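1. Quick one: sequence and predicted model below, then my questions.
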Amino acid sequence: MTTTAASWSFRVAQAADVDAIVALVQSAYRGEGSKRGWTTEADMLDGQRTDPAGVAALLDKPGSVVLLAESAAGLLACAHIERQGQAGYFGMFSVSPQLQGGGIGRAVLAEAERIARDDWTCNEMQMTVISIRDELIAWYERRGYRRTGQYRPFPYGDERFGIPKRADLRFELLVKSLGV
């Protein structure tokens, strides 16, 4: 499947989108199907990446939106954006595995940054990435994010975030100035 920027658009998710969001996130990160894309975590984690209750909670949380990129064919990509004081937080970033590498992810990230900067007047965007995801971190670095050396523990034992296959998982905080 191929798509061009002219064939898709952005919108904010609603409650009716929860199941489609969960399916997209799962397809991008877990299971054999996720291995068609380069963002898979299937070699590090089994189980779920998110669930309907978790996505619904993000939609209900003040200062929080789930951004969708979609076409006539359906949901292509999503990302959670949350205002946290003067910073935006970017997470749950997912692009359909067969569309990865085609520019949709770059456009979703840019739109999330625009929302945080222009609509929320945030001065930086923050995110956490599993620290051993070198290729993914390099992708963010090419888009202006920097590694902070600040780490957060992986929630071992909480299967809502997956079932780890390794003992060395942790999150690193990445930040980007939005120039506000």
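-> Received it, and whenever you're ready, just let me know what you need.

2. From here on, just use CA atoms for contacts and neighbour counts.
-> Will do.

3. Does the longest strand along the chain pack against any helices or strands, and if so which?
-> Using DSSP state E, we find that the single longest strand of the chain is strand 74-84. Taking 3 or more Cα pairs under 8 Å, 6 or more residues apart in numbering; DSSP states H and E as contact, the helices and strands that strand 74-84 lies on are helix 18-29, strand 64-71, strand 87-95, helix 104-114.

4. here's the one I want to compare it with:
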Amino acid sequence: MDIAPATPRAELTFRDATEDDVPVLVRLVESAYRGDASRAGWTSEADILQGQRTDAEGVREVITTPSGRVLVAEQDGLVVACCQLEHRGKAAYFGMFAVRPELQGAGLGKVIIAEAEHTAREEWGVGEMHMTVISVRHELIAWYERRGYRRTGELSPFPYGEERFGIPQRDDLAFELLVKEL
């Protein structure tokens, strides 16, 4: 499985990730958020964080967590997007959301987040979806707000000094909790 070119018009299918998907998912997440490749899309964090966004160990941990799953979106058998879902009591957590940079802005993100919300609601019976977003990512937060998420003002610290999550380029990073009723 690779992340070779795909078109925004091809049929989208969903499946749960397996450990065999780890290398492809690491490349996908990295390409969507870090380095020059990420600048082809609009979700790049390259100006606020350098270094890696994730690694094989982190992706494998998310895939194998008993209370969670990674939803993979494919077009013509090629991985084009992914997201993490984790069952947390009355809510689900949404994370590790990545769409291939060259396909961003084509409407795939809306379809994928809707599928994630549907999956969490139907399979776990949860009433809310939670996520955390770096608080200075105003454009991204606005995109989630247009999807029905609301800012809570609840902040948690960015893990400064843990290069596994990236190398901050500014000293004001924090995660804000966003919530949507399903």
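-> Alright, I've got the coordinates. These numbers come from a predicted model, not from an experiment.

5. Report the TM-score for the pair.
-> Superposed pair, TM-score by TM-score structural alignment, normalised by the length of the first structure: 0.96. Supporting alignment: 177 aligned residues with a Cα RMSD of 0.9 Å.

6. Where in the second structure does the longest strand of the first structure align, residue-wise?
-> Alignment of strand 74-84 of the first structure against the second structure: residues 78-88, by TM-score structural alignment.

7. for the matching stretch, the distance to its chain's centre please.
-> Relative to the mean C-alpha coordinate of its chain, stretch 78-88 of the second structure is positioned 7 Å out (Cα atoms, centre = their mean, to the nearest Å).

8. Tell me who's in contact with the closest residue to Met44 of the first structure other than its chain neighbours.
-> The spatial neighbour of Met44 of the first structure that comes closest, neighbours along the chain excluded (Cα to Cα, 6 or more residues apart in numbering), is Lys165 at 5.1 Å. With contact taken as Cα atoms under 8 Å, 6 or more residues apart in numbering, Lys165 of the first structure is in contact with Asp43, Met44, Leu45, Asp46.

9. Can you find the partner of Leu175 of the first structure in the second structure?
-> Small correction: residue 175 of the first structure is Val, not Leu. Under the alignment (TM-score structural alignment), Val175 of the first structure pairs with Val179 in the second structure.

10. Output the contacting helices and strands for the strand or helix carrying its match.
-> Here Val179 of the second structure, judged by DSSP states H and E, is contained in strand 174-181. Helices and strands touching strand 174-181 of the second structure, by 3+ Cα pairs under 8 Å, 6+ apart, are strand 128-134, strand 150-157.

11. corresponding residues in the first structure for the shortest one?
-> When the first structure is aligned by TM-score structural alignment, the counterpart of strand 128-134 of the second structure is residues 124-130.

12. Superpose on the second structure and give me the mean offset of that stretch.
-> Compared with the second structure after fitting, stretch 124-130 of the first structure deviates on average by 0.2 Å (mean Cα distance after the TM-score superposition for the first structure).

13. Point to the residue nearest the middle of the second structure.
-> Taking Cα atoms, centre = their mean as the criterion, Phe97 is the residue nearest the geometric centre of the second structure, at 1.2 Å.

14. Am I right that it is in contact with Ala73?
-> No. Counting by Cα atoms under 8 Å, Phe97 of the second structure sits too far from Ala73 to count as a contact (10.8 Å).

15. any shared contact partners between those two?
-> Counting by Cα under 8 Å, 6+ apart, the contacts common to Phe97 of the second structure and Ala73 are Ala81, Cys82.

16. hmm, back to that, surely the match of Val175 of the first structure meets Arg150?
-> Yes. Using Cα under 8 Å, Val179 of the second structure is in contact with Arg150, at 5.4 Å.

17. So these two - more neighbours on which side?
-> Looking at Val179 of the second structure and Arg150 with other Cα atoms under 10 Å, you find the greater number of neighbours at Val179, namely 22 against 17.

18. which residues touch the closest residue to the more buried one other than its chain neighbours?
-> With sequence-adjacent residues excluded and distances taken as Cα to Cα, 6+ apart, Val179 of the second structure is closest to His130, at 4.6 Å. Neighbouring residues of His130 of the second structure by Cα under 8 Å, 6+ apart: Ala91, Ala92, Tyr93, Phe94, Leu177, Leu178, Val179, Lys180.

19. Compare those and tell me which has the most neighbours.
-> Within the contacts of His130 of the second structure, Ala92 tops the neighbour count with 28 neighbours, counted by other Cα under 10 Å.

20. His138 of the second structure versus that residue, what's the distance?
-> Distance of Ala92 of the second structure to His138 of the second structure, computed by Cα to Cα, to the nearest Å: 23 Å.

21. Gly161 of the second structure too?
-> 24 Å.
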